[in-house]
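> Here is a sequence together with a model predicted from it:
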Amino acid sequence: MMQISESYNQKNSLFNTMNRFIGAVNNMDQTVMVPSLLRDVPLDEAEDVKTPKTATNGSAFLHQDGNMYGSYVLLKSIRNDIEWGVFQGDERRKEKVGVAEVSQEDDLEKQFHFHLNGLHTVLSKLTLKADSLTTRYKEEIGCRN
């Protein structure tokens, strides 16, 4: 009984969300054999019913090129950042000095939960985007699985 409860809670863990996203992008990457074919395929947000069409939901950055190729490259880049890490320059380290550092220490737990929730939400949306792109690619090349 305890194990069922634990696995249900683990379903929404950040680790599992990252794994689902990485799995979706890996599936997309293995499915899309000729990425350049995506250059002429416009993004169709009508299929993505679960993602609201507001500029604040983070989907605006997926429209930067206006085609599926831009989304494909972006999703792969984010996957690589998750798997290999992001290098931070000296600018980021310089921001954490003096008074700013003291005020940040006061509410680290609040900031952690805020960013954890945001990361979970963004990764879930990106996973849906990768799955949608994979499905659209299959439709474009005539593979109806």
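Perfect, I can see it now. Worth saying up front: this structure is predicted, and the values here are computed from it rather than measured.
> only C-alpha atoms for contact and neighbour calcs from this point on.
Fine.
> Against residue 122, how distant is residue 51?
Distance, residue 51 to residue 122, using Cα to Cα, to the nearest Å: 11 Å.
> does residue 51 sit in a helix, a strand or a coil?
What DSSP: H, G, I helix; E, B strand; the rest coil gives for residue 51 is coil.
> Run a quick check on it versus residue 124, I expect a contact.
No. If you go by Cα atoms under 8 Å, residue 51 and residue 124 don't touch, sitting 10.1 Å apart.
> roughly how far out does the longest helix seen in the chain sit from the chain middle?
Using DSSP state H, we find that the single longest helix of the chain is helix 108-141. On the basis of Cα atoms, centre = their mean, to the nearest Å, helix 108-141 sits 3 Å off its chain's mean C-alpha point.
> Which other helices and strands does that helix contact?
helix 14-31, helix 68-84 (3 or more Cα pairs under 8 Å, 6 or more residues apart in numbering; DSSP states H and E).
> try this one next to it:
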Amino acid sequence: MMQMPELHIPKNSLFTAMNRFIGAVNNMDQTVMVPSLLRDVPLDDDKRQGEREPGRYLQEAEADMYAYYTQLKSIRNDIEWGVVRAEEKRPKEKHLVTETARTEPDSEDVDLEQLLQYHLKGLHCVLSKLTSQANNLTNRYKQEIGIAGWGQ
């Protein structure tokens, strides 16, 4: 019988970062029992913790914790189910995708390994920030409902 070797995944790998983010969003999703309580709760509180405002990618009118909660869940779904599904859901973002494609050099002129490293570093950085922000949202929700000391 052939045994599978135990997988050792470095803590800085993209796979680990994705798992950390998905775990943080799953924890957030399980903790936030009543997402509507997040409506109209400003994101300002994260600034005092030294974090940048997580809602900066949302429209100013939508910049409350509920909008950010739904955005984090959407990103998790995009990671779990794939980008094709996300593109089908959001055709208005195709413009952004085509802009990105135009700014990247032709694959014949660029070292693909170097390009991959660039994108992996970027993905890892974004996933780390999103993980931190999902954890912050979970903690803020606990504060809002009065269970700030539980499970930390």
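Perfect, thanks for sending it. Because the structure is a prediction, the values reported are computed rather than measured.
> With residue 41 of the first structure as the reference, name the closest of the helices and strands packed on helix 108-141 of the first structure.
Judged by Cα to Cα, the one of those that comes nearest to residue 41 of the first structure is helix 68-84, at 5.8 Å.
> Read off where that closest one ends up in the second structure.
The alignment of helix 68-84 of the first structure onto the second structure (TM-score structural alignment) covers residues 65-81.
> And that stretch against the first structure, how far off on average?
Following the fit onto the first structure, the mean deviation recorded for stretch 65-81 of the second structure is 0.5 Å by mean Cα distance after the TM-score superposition for the first structure.
> how about that stretch: buried residues?
Within stretch 65-81 of the second structure, the residues that count as buried by 16 or more other Cα atoms under 10 Å are 65-69, 72-73, 75-76, 79.
> hmm, who's touching stretch 125-145 of the first structure?
20-22, 24-25, 27-28, 31-32, 38, 47-48, 51, 68, 72, 75 (Cα atoms under 8 Å, 6 or more residues apart in numbering).
> Buried by neighbour count, from those residues: which ones?
Among the contacts of stretch 125-145 of the first structure, those buried by neighbour count (16+ other Cα under 10 Å) are 20-22, 24-25, 28, 32, 38, 51, 68, 72, 75.
> give me the number of residues near the equivalent of residue 145 of the second structure over in the first structure?
For residue 145 of the second structure, the aligned residue in the first structure is residue 141 (criterion: TM-score structural alignment). Neighbourhood size, residue 141 of the first structure [other Cα atoms under 10 Å]: 10.
> Ok, the one 4 residues further on next?
For residue 145 of the first structure, the neighbour count with other Cα under 10 Å is 6.
> Could you work out the end-to-end span of stretch 8-20 of the second structure for me?
Start-to-end, stretch 8-20 of the second structure (Cα to Cα) is 15 Å.
> Look up how far residue 108 of the second structure lies from the residue nearest in space to the middle of the second structure.
Centroid-nearest residue in the second structure: residue 130, 3.7 Å away (criterion: Cα atoms, centre = their mean). Distance from residue 130 of the second structure to residue 108 of the second structure, counting by Cα to Cα: 33 Å.
> likewise residue 116 of the second structure?
Residue 116 of the second structure is 14 Å from residue 108 of the second structure, where distance means Cα to Cα.
> Which one's more surrounded, these two?
residue 116 (11 against 7).
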